[in-house]
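# Okay, sequence plus prediction incoming.
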Amino acid sequence: MTTPTAETTTARFGQLEHRGILLGLGAAQLAVLTIATVVAVAGVYSAGMGGLVAGAAVWLPLAIAGTASVRGRPVVEWVPLVAHWHTRRLLAQTTQVTRAVAPACDLLIPGVPGSLRVTETPNLAAALIHDRRAGTLTAIASVRGGGFVLDDAAAQEHKVAAWGRVLASLCQQPTVVRVQLVLRTVPDGAADARRWWRQSAQSDASWAASLLADLIDEAYYTARRQDAFVAIALRAPRGHRRRLAAPGSARLEQELVALTDALRGAELTVDHWVSRDRLGATLRPAYDPVGGARAGDPGEVAASRLLGPMGVQEHWSYLRTDSAVHATYWVTQWPRSEVHPSFLQPLLLASTGFRTVTLIAEPLATAKALREIRRAKVEHAADAAQRARVGRIEDESTRAQVADLARREQELIAGHGDLRFTGLITVTAVTLEELDGACAATESAAAQSMCEIRRLVGQQGLAHLAATLPLARGVL
């Protein structure tokens, strides 16, 4: 007699949608092609074939720009990106420095216009970062799990189902704007060992003491710590300015308690909600990882100044901060086939380098999600009719996109929620040479995870802000 074994649910992802107005071409591409056609036709009508050849210097580059793609992006979309980058360079906006702020209620972050107001809930003592421009209040939870890869199939199935319930509950809460999961590896500096050595070691010149001191010094550079945070952005109560009223504070705390209970059901332990006193120690490693390790205890960051002063220098393909350089990647395509829920293991469990993996989930209202799906289905139907008219064959990727839309619509009608996911990966190193090696290792790990990633260029400042800070600020 055999014992039945539990089968772990596999994960399935849809393809990255490339929507267009006509034959997969966007509005900008169609506008450029229209101009190229007008120039070519005008040349033919004015001077025949000679006019067409003479005008080729104009209409041919426009035609290429309207149809060609570079690194998965149409050429016409590169033009505003490059222009914006050079404009920012000319205006010296790629280098930003923040100063220390005297009040403990203001948070200055390079790349974020203005300051973010920081308040605190009365009971949980959770720091609430108020983004007045976005109208959101963000709280950060430090979490830890009991492992997944070494669990048996039944335990893995339970955790996957529980995490699915956590995501489903987000879609049922209208106050939830965005949820961000941040998994980062940072230098630890062997703070506990160095602290014990300073307090307990005797000052002697023995070879054993010298050897132990050398080992502790080496651990300063090699020790690593893995942190996990869940940040939730909630809609700010109407009329909230400098402080929360009692009803608004109670409602926000109920949301945080509900998230704590949901995470506990998924066997994730919330160690604590990050308080205002520890907010600087939580955010600082994103800009100064080596300095945070040198400080010994992360809690030593002064609460009176939260995060500053610090500076960033943005380059085309990387970002330089106080003590490190960073490069951020965007996950352009999740695995196309069904995969085990632990498919991200090569990216998350890297033995070398410092890496931050971020998953951003934005709940979509059911009505809005259905409108987007039906609009996309209409666009696909129009493209199919146009392809049939010109004699083009529908490719398999288009069929897969239509099938994904039908599946999503069925799930929404059945009562499930819809979430928009974005994956970002930030690689951190001390020097550019080390960064190149770490980026190569990250690209290899992404390939092992069956994910396609793209290094963002001209947007490293915004990308670093969205990927490394657990502030649930959303995508680019």
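Sure thing, it's come through.

# From here on, just use CA atoms for contacts and neighbour counts.
Noted.

# show me where the stretch 201-350 of the chain has helices.
For the stretch 201-350 of the chain, helices defined by DSSP state H, counting those that start in this stretch occupy the ranges 207-222, 246-265, 279-283, 289-294, 345-348.

# so which of these comes closest to R320?
Shortest distance between R320 and the helices of the stretch 201-350 of the chain, using CA to CA, is found for helix 289-294: 12.0 Å.

# tell me what that closest one is packed against?
strand 176-187 (3 or more CA pairs under 8 Å, 6 or more residues apart in numbering; DSSP states H and E).

# The structure to be compared is supplied as follows:
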Amino acid sequence: MTESHEVPVRFARLPRRGLLLGLSTPRVACLAASLALLIPSVFLTGVAGALLTLPLWLTVGSAAVARWHRRPIIEWAPTVGHFVQRRLAGQTRFRARVDRPRPTGTLALPGDAAAMRFVIDTDTRRAMLHDPHAKTLTAVACVRHPAFVLLSTDEQARRVCGWSRALAHLATTGSGSRVQVLEISIPDGGHGINNWWAAHRASRANPWVTAQYDELVATVVPASATHRTLVALSIDTRSSHSSSRAHGRGLTAAAALLQQEMASLTASLRAADLRVESWLGEHELAATFRTAYQPGFETGDHPAQSLERAGPVSMDEQWDHLHHDNGYSTVLWISEWPRVDAPPSFLHTLIFQQGVRQTVSITYEPVPADEAMRDIRRARVEYATDAHQKAKLGMISDLADSVEARDVTDRERSLVAGHADIRFTGLITLTATTLADLEAAAAETARAATQCGCETRRLYGQQARAFTAAALPIARKVSP
């Protein structure tokens, strides 16, 4: 009898480094401004001057200390200012102009994603998305895989190692690759189960067996959902310029290089027992976009879709949610991952929620070794400086500071050992047909994330940009 070995997963803490004593640059500037108002008034007019200017320096100082949604108020200033500016300029409201068709080859998406273009490969009919601002070219694959939680522990460990090797290979290609994995969960009302049972039910079968299957189907149908896994692969056309000279120049050369990366990724996923069913063409990718913006689109019988008309008809961005077409959406950021040993299937409770329409998006971005080493050295200097300053002031160092410093040391040790350094960001998009259902889904998702050992935060003032990066398979760089 063989002994099974489970590979635990543990993540580092979210870094909270600052300019001085763990305080961020805006908080230090705010406190300095408060002292700049208080000290001259005390020296010039004494206590009376301090009391006279109390509303000014107390308000400025409180902005650096008081918190709203677990963040200092001063750190909300850029987000609030940007949102107000876009609201005044009318950029939070989008309406499709039927009388002004989109230029050929562009996507009908709102916001800064409107500049994205698509290219169709003439041989394979695969669709590639080109972002002229970010200088990226992206292709999307539909991946099939067995139920991970039903596999043995050894088999789970083997597949996790295969996936890690696939990411490590992307980090060594030098093409500036970025990978986005989307797990789309759509409550389907049992259409798939009922259709399968109607097609396979035998009229001459044993009545007892038929009755048992009918009872099973009736029990399972209310909690059934359709799950779909997409993998978006993006390359940086600027960093891949030297590698694509053999194929010419421009977008044609970048497309040829992306084809090579797609073949390489397909082979890497096959080694991890992940089967690439197909690389999406225009119609499949357009249907994916319409499903994200229009709840219920996936259950209808629709003609072939075009990427030029795959965007929303209308969209209104609010402070904490979006209203698009016939649905409401909000985006949550996974701010903390499990900091204790967790099994590889720790996200099972979050992904398989009953009755929640959601898209879990994880974006992986390899970091060049020299850039990673510079960031590690900078972090080590900042932690050492903070510890020295706290010792001079007689302050006691927090345990969280030592844990974060140890995480940096572990990261450096892995990098020196030859492992790749990868940044990753997790976002959750929730969609419902009413605002009340959306709030209920957000509360349920927060509880499910807690059970998985994760913490989630709703993104405020940037829902439109976050929705584009989290709900659509375009592998955009995200910075919550």
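Cool, the structure landed. Quick caveat, the model's predicted, so the values are computed rather than measured.

# can you list the helices of the stretch 201-350 of the first structure in a markdown table and add distance to T9 of the first structure and mean neighbour count?
Formatted as a markdown table, these follow (distance: least, CA to CA, whole Å; neighbours: other CA atoms under 10 Å):
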| stretch | distance to T9 of the first structure | mean neighbour count |
| --- | --- | --- |
| helix 207-222 | 37 | 14 |
| helix 246-265 | 18 | 16 |
| helix 279-283 | 34 | 22 |
| helix 289-294 | 37 | 21 |
| helix 345-348 | 16 | 18 |
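
# can you tell which of those helices is closest to S115 of the first structure?
helix 279-283 (14.2 Å).

# which residues sit against that closest one?
127, 274, 292, 298-303, 305-307, 469-470 (CA atoms under 8 Å, 6 or more residues apart in numbering).

# Quick one: buried ones out of the residues you listed?
Among these, the ones that count as buried by 16 or more other CA atoms under 10 Å are 127, 274, 292, 298, 301-303, 305-307, 469-470.

# Looking at these, which are in strands?
Judged by DSSP state E, these include A127 as members of strands.

# how much space between the counterpart of A365 of the first structure in the second structure and A171 of the second structure?
Alignment note: A365 of the first structure maps to P368 in the second structure; criterion TM-score structural alignment. P368 of the second structure sits 8 Å away from A171 of the second structure, going by CA to CA, to the nearest Å.

# Look at these two and report which has more neighbours.
A171 (23 against 15; other CA atoms under 10 Å).

# which residue packs closest to the more buried one, ignoring adjacent ones?
Once flanking residues are discounted, A171 of the second structure sits nearest to P366: 5.0 Å by CA to CA, 6 or more residues apart in numbering.

# doesn't T425 make contact with that neighbour?
No. Using CA atoms under 8 Å, P366 of the second structure is not in contact with T425, being 11.9 Å away.

# which one of those two has more residues nearby?
Between P366 of the second structure and T425, P366 has the larger neighbour count (other CA under 10 Å), namely 23 against 18.

# pretty sure that one belongs to a strand, no?
Yes. Under DSSP: H, G, I helix; E, B strand; the rest coil, P366 of the second structure falls within a strand.

# OK, contacts around it?
With CA under 8 Å, 6+ apart, P366 of the second structure has these contacts: 170-171, 176-178, 420-423.
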